[in-house]
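A.B. asks: have a look; sequence and predicted model below, questions after that.
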Amino acid sequence: MLDGTVFLITDRPDNSDILRGELSLVADCKVIRFDAVLDITQKPIGVVSDVTLDRREAASAMRRAFAELKTADVPVICLLRNMGEISLRDAKNLGATCCLSALTTPAMIARTVMAQVIQDRAERPTRSIERGVARATEVLTRLFDGVRSNDQISLTHIDASLDPIISAVREGGLTRWLDRVWTHDDATYQHCLLVAGVAAKFSLHLGFSTDDRNHFVRAALLHDLGKARIPLSILNKPGRLDEGETTIMRTHPVIGYEKLKAAGCDLLTLGAVRHHHEMLDGTGYPDGLSGNSIGDTVRLMTICDIYSALTEKRAYKPAMPTSVAMAILSDMTGRLEGGLVQSFGEAMATAS
């Protein structure tokens, strides 16, 4: 028997005892009238719709119900009185993941529900990763295009990308996130997505509150926005940058800071964007901050940024093993906070 609850939505609750009994062998089963307000605060693991969709009233009610169910992202088995092409298409358009004839035996319906839920659980981490990468890439594309064209940028879509990133790392694991991000064509986008995923993993390990975690991942996603104004010949150069190129590259924190400040970005994110290359010993840039003048968010972000840069894959170099990257971070005593590096290593050791 599976953990969780299966919703049985029906327009004939008085005749649902047999089906409910079979579904109860799969998981806890809750019978809901088709015209009742659907409450998914207790998220179901699967849904069976036993409703005559040919009736306008029922179709309208189920359209509202299916809209709610889409946010739950669970398998929905639709029992149809008519298995014709139009009925199948309408059910799929509503959100059904599987359609069966209403004449199917209750035992077979229950077995189908179990198979769908098991398959959904197996595929959920991959779907979560794809959704998180897609949402974050969409946000980065809008912002980078705005910076490149020197237009005013909008921050309205950023927050909607944060939960998909965090959920992807929580559900799918950091290793899956990194494997997917490493296939990204744009090296700068790839790096921002890597740092965002690493930051999500680190903040989850540290037990941040939801607000603090969102702030940290937002800063990670946006930290290199200023690179939109750096020539590609410098960004993608496989070898060491010369002095002039280094000077140009080091303008990116201030560029990102100024663009985000003009857009009304929060102070925490602004600080991380401007100072993520600062070092505790004062050898960083752009402002040469040191010691207590460097805040906690920046100290955490710098570790995530350096680790991601060391371990990312490029056409001209393979990914550095985590053990080697952590050894380099540990050797940066005096430049990075040792206790945070140790905690970060613990977080990466549990990445899966």
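C.D. replies: Sure, I can see it.
A.B. asks: use CA for all of it now, contacts and neighbours both
C.D. replies: OK.
A.B. asks: at which residues are the strands of the stretch 51-200 of the chain located?
C.D. replies: Ranges of strands in the stretch 51-200 of the chain, per DSSP state E, counting those that start in this stretch, are 76-80, 98-101.
A.B. asks: and of those, who's closest to His223?
C.D. replies: Distance to His223, taken as C-alpha to C-alpha, is lowest for strand 76-80 among the strands of the stretch 51-200 of the chain, at 39.7 Å.
A.B. asks: any idea how far Asp349 lies from Val341?
C.D. replies: I think there's a mix-up here, since residue 349 is Ala and not Asp. Separation of Ala349 from Val341 (C-alpha to C-alpha, to the nearest Å): 12 Å.
A.B. asks: check it against this one:
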Amino acid sequence: MQDPVALLLTDRADRSAGIAAALEPAMACHVLGMDEPWTGSAPLAGIIADVDIVRSRTRQTVRRLREAVEPGDAPLLVLMRSRSARSFADAKAMGADICLLPRTSPHVVAQTFLAQTSPRQDMIDLTVTRAVGRAGRALNTLLDAARANETLDTEAFEAGVHPILTAVAAGGLIRWLDLVWSFDDATYQHCLLVAGLTAALALHLGFSEADRQHLVSAALIHDIGKARIPLAILNKPGRLDENELRVMRSHAAVGYEILEQATGFDAATLDVVRHHHEMLDGSGYPDGLRGSEISDRVRLVTICDIYAALIERRPYREPMKPADALQVLRDMKGKLDGDLLAAFEQAVFKR
């Protein structure tokens, strides 16, 4: 059976690409111009009309489209050109389920549309599966380039970040974790876990879209230095000896050096990569920072990083139960930010 698609009817080509890209992590989007017929055979998830709805020709086009595709329960989202009573009335006359202003950001349009079209388990699972795939491919591309001392493709990497936020917002953290746990590669699994946990916490704290994107990007790449750690150490099932531990702990500084030599990574991202193992009491590494020397973004990712390490599934050991892992974090009083830890508990364990 074909996956459902979204139809985007538009008379503004400059807007269509952004909306289609924002929808892509969850579903394919077919863009239709005003004079184009719908000839697809895939199930219809819904229609987005980014058109001047007060024009009679536009209303006729919307009517014909809805009749041609027989949408049934598929919702209609209309991006109005004004706040006028007439625009609203015309949109409702067309059967609009949601009306938004045209300046609404593409990601908000996508999230609003998906909230109307994605209550079904299969659609939510599809959203999460695609997001994990895109984020994983972006991460693997970066890790492979780091191992081979090749140029890092920052644009491809950033394209894999937003789907994480979309998936966690649409499907919840548990679905994200369940799917990521199915992967065997330790670094791959860990980075995706930390990114998902960071996304959940950033959404819970109400961060702006730009701040969420930036923070999740740093979380996804925080362990890039492990690309240069020997596999015998990285994948050792038992406790590391003193020399091995020293090599393993070098990954934070190594990751910083990798990104510092690349282009497209700002100081805030470098901060997370280098300092995500620092502790407020100065007992962390590599620089022994303490207190106010550690930024809020680092403190946030550090909590997600430690929790992810505790709940990870490995062939050689059972994962720690979530409640037990949370207690470990609570027992690290003085090392972790208490306010952020309380917010983390609310974000991850909310009912």
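C.D. replies: Looks like it arrived, so ask away. Here the structure is a predicted model, which means the values were calculated and not measured.
A.B. asks: any idea what the TM-score is?
C.D. replies: Here the TM-score for the pair of chains, by TM-score structural alignment, normalised by the length of the second structure, is 0.70; 276 aligned residues with a C-alpha RMSD of 3.2 Å.
A.B. asks: same drill for Ala349 and Val341 of the first structure, tell me which one is more crowded.
C.D. replies: For Ala349 of the first structure against Val341, the residue with the higher neighbour count under other C-alpha atoms under 10 Å is Val341, and the figures read 22 against 11.
A.B. asks: in the second structure, what residues pair with the helix or strand containing that one?
C.D. replies: In this structure, Val341 of the first structure is located in helix 338-349 according to DSSP states H and E. The aligned range for helix 338-349 of the first structure in the second structure is 338-349, by TM-score structural alignment.
A.B. asks: post-alignment, that stretch versus the first structure, mean distance?
C.D. replies: In the superposition with the first structure, the aligned residues lie an average of 1.2 Å away from stretch 338-349 of the second structure, counting by mean C-alpha distance after the TM-score superposition for the first structure.
A.B. asks: got a list of contacts for that stretch?
C.D. replies: For stretch 338-349 of the second structure, contacts defined as C-alpha atoms under 8 Å, 6 or more residues apart in numbering pick out Leu173, Leu197, Ala200, Leu201, His204, Leu205, Arg299, Leu300, Ile303, Leu326, Leu329, Arg330.
A.B. asks: who wins for most neighbours among those?
C.D. replies: Each of those was scored by neighbour count (other C-alpha under 10 Å); the top score is that of Leu197, with 30 neighbours.
A.B. asks: give the contact list for the closest residue to that one other than its chain neighbours.
C.D. replies: Once its chain neighbours are removed from consideration, Leu197 of the second structure has its nearest residue in Cys304; the separation is 5.9 Å (C-alpha to C-alpha, 6 or more residues apart in numbering). Applying C-alpha under 8 Å, 6+ apart to Cys304 of the second structure gives the contacts Val194, Leu197, Thr198.
A.B. asks: ok, of those residues, which one's closest to Lys236 of the second structure?
C.D. replies: Nearest to Lys236 of the second structure among these: Val194, at 20.8 Å, using C-alpha to C-alpha.
A.B. asks: neighbours around the closest one, how many?
C.D. replies: In terms of burial, Val194 of the second structure registers 28 neighbours under the definition other C-alpha under 10 Å.
A.B. asks: counterpart of it in the first structure?
C.D. replies: In the first structure, the residue matched to Val194 of the second structure (TM-score structural alignment) is Val195.
A.B. asks: its match and Leu300 touch, don't they?
C.D. replies: No: Val195 of the first structure lies out of contact with Leu300 (C-alpha atoms under 8 Å); the separation is 11.0 Å.
A.B. asks: the most far-flung residue of the second structure relative to its centre and Met279 of the second structure, how far apart?
C.D. replies: In the second structure, the residue that sits farthest from the middle, by C-alpha atoms, centre = their mean, is Ser56; the gap is 39.9 Å. Applying C-alpha to C-alpha, one obtains 64 Å for the distance of Ser56 of the second structure from Met279 of the second structure.
A.B. asks: Arg246 of the second structure now?
C.D. replies: The spacing between Arg246 of the second structure and Met279 of the second structure, counted by C-alpha to C-alpha, is 17 Å.
A.B. asks: okay, the two: which has more neighbours?
C.D. replies: Neighbours were tallied for Arg246 of the second structure and for Met279 using other C-alpha under 10 Å; the higher tally belongs to Met279 (23 against 11).
A.B. asks: so that one, which state does it fall into?
C.D. replies: State at Met279 of the second structure, reduced to three classes by DSSP: H, G, I helix; E, B strand; the rest coil: coil.
A.B. asks: leaving out the residues flanking it, which one is nearest to it?
C.D. replies: Counting by C-alpha to C-alpha, 6+ apart, Lys335 is the residue found nearest to Met279 of the second structure once chain neighbours are left out, at 4.9 Å.
A.B. asks: how about that neighbour, what does it touch?
C.D. replies: Listed by C-alpha under 8 Å, 6+ apart, the contact set of Lys335 of the second structure reads Met279, Leu280, Asp281, Gly282, Ser283.
A.B. asks: what are the buried residues along the helix holding Val341 of the first structure?
C.D. replies: Within helix 338-349 of the first structure, the residues that qualify as buried by neighbour count (16 or more other C-alpha atoms under 10 Å) are Val341, Phe344, Gly345, Ala347, Met348.
A.B. asks: repeat that for stretch 276-292 of the second structure.
C.D. replies: Taking 16+ other C-alpha under 10 Å as the basis for neighbour counts, the residues of stretch 276-292 of the second structure that come out buried are His276, His277, Glu278, Met279, Leu280, Gly282, Gly284, Tyr285, Pro286, Gly288, Leu289.
A.B. asks: contacting residues for the fourth one?
C.D. replies: I take that to be Met279 of the second structure. Met279 of the second structure makes contact with Tyr285, Gly288, Leu289, Arg290, Gly291, Lys335, Leu336 under the criterion C-alpha under 8 Å, 6+ apart.
A.B. asks: now the counterpart of it in the first structure: how far from Asp179 of the first structure?
C.D. replies: With TM-score structural alignment defining the correspondence, Met279 of the second structure maps onto Met279 in the first structure. To Asp179 of the first structure, Met279 of the first structure is 29 Å away according to C-alpha to C-alpha.
A.B. asks: same question for Glu85 of the first structure.
C.D. replies: Shown here: Glu85 of the first structure relative to Asp179 of the first structure, a distance of 40 Å by C-alpha to C-alpha.
A.B. asks: what about those two, which has more around it?
C.D. replies: Higher neighbour count among Glu85 of the first structure and Asp179: Asp179, with 14 against 8, using other C-alpha under 10 Å.
A.B. asks: thinking again about what came up before, the strands of the stretch 51-200 of the first structure: which one's closest to Leu268 of the first structure?
C.D. replies: Put simply, out of those the one that sits nearest Leu268 of the first structure is strand 76-80, at 41.6 Å, with distance taken as C-alpha to C-alpha.
A.B. asks: now the closest one: how far from the chain's centre is it?
C.D. replies: Mean C-alpha position of strand 76-80 of the first structure versus that of the full chain (C-alpha atoms, centre = their mean, to the nearest Å) differs by 29 Å.
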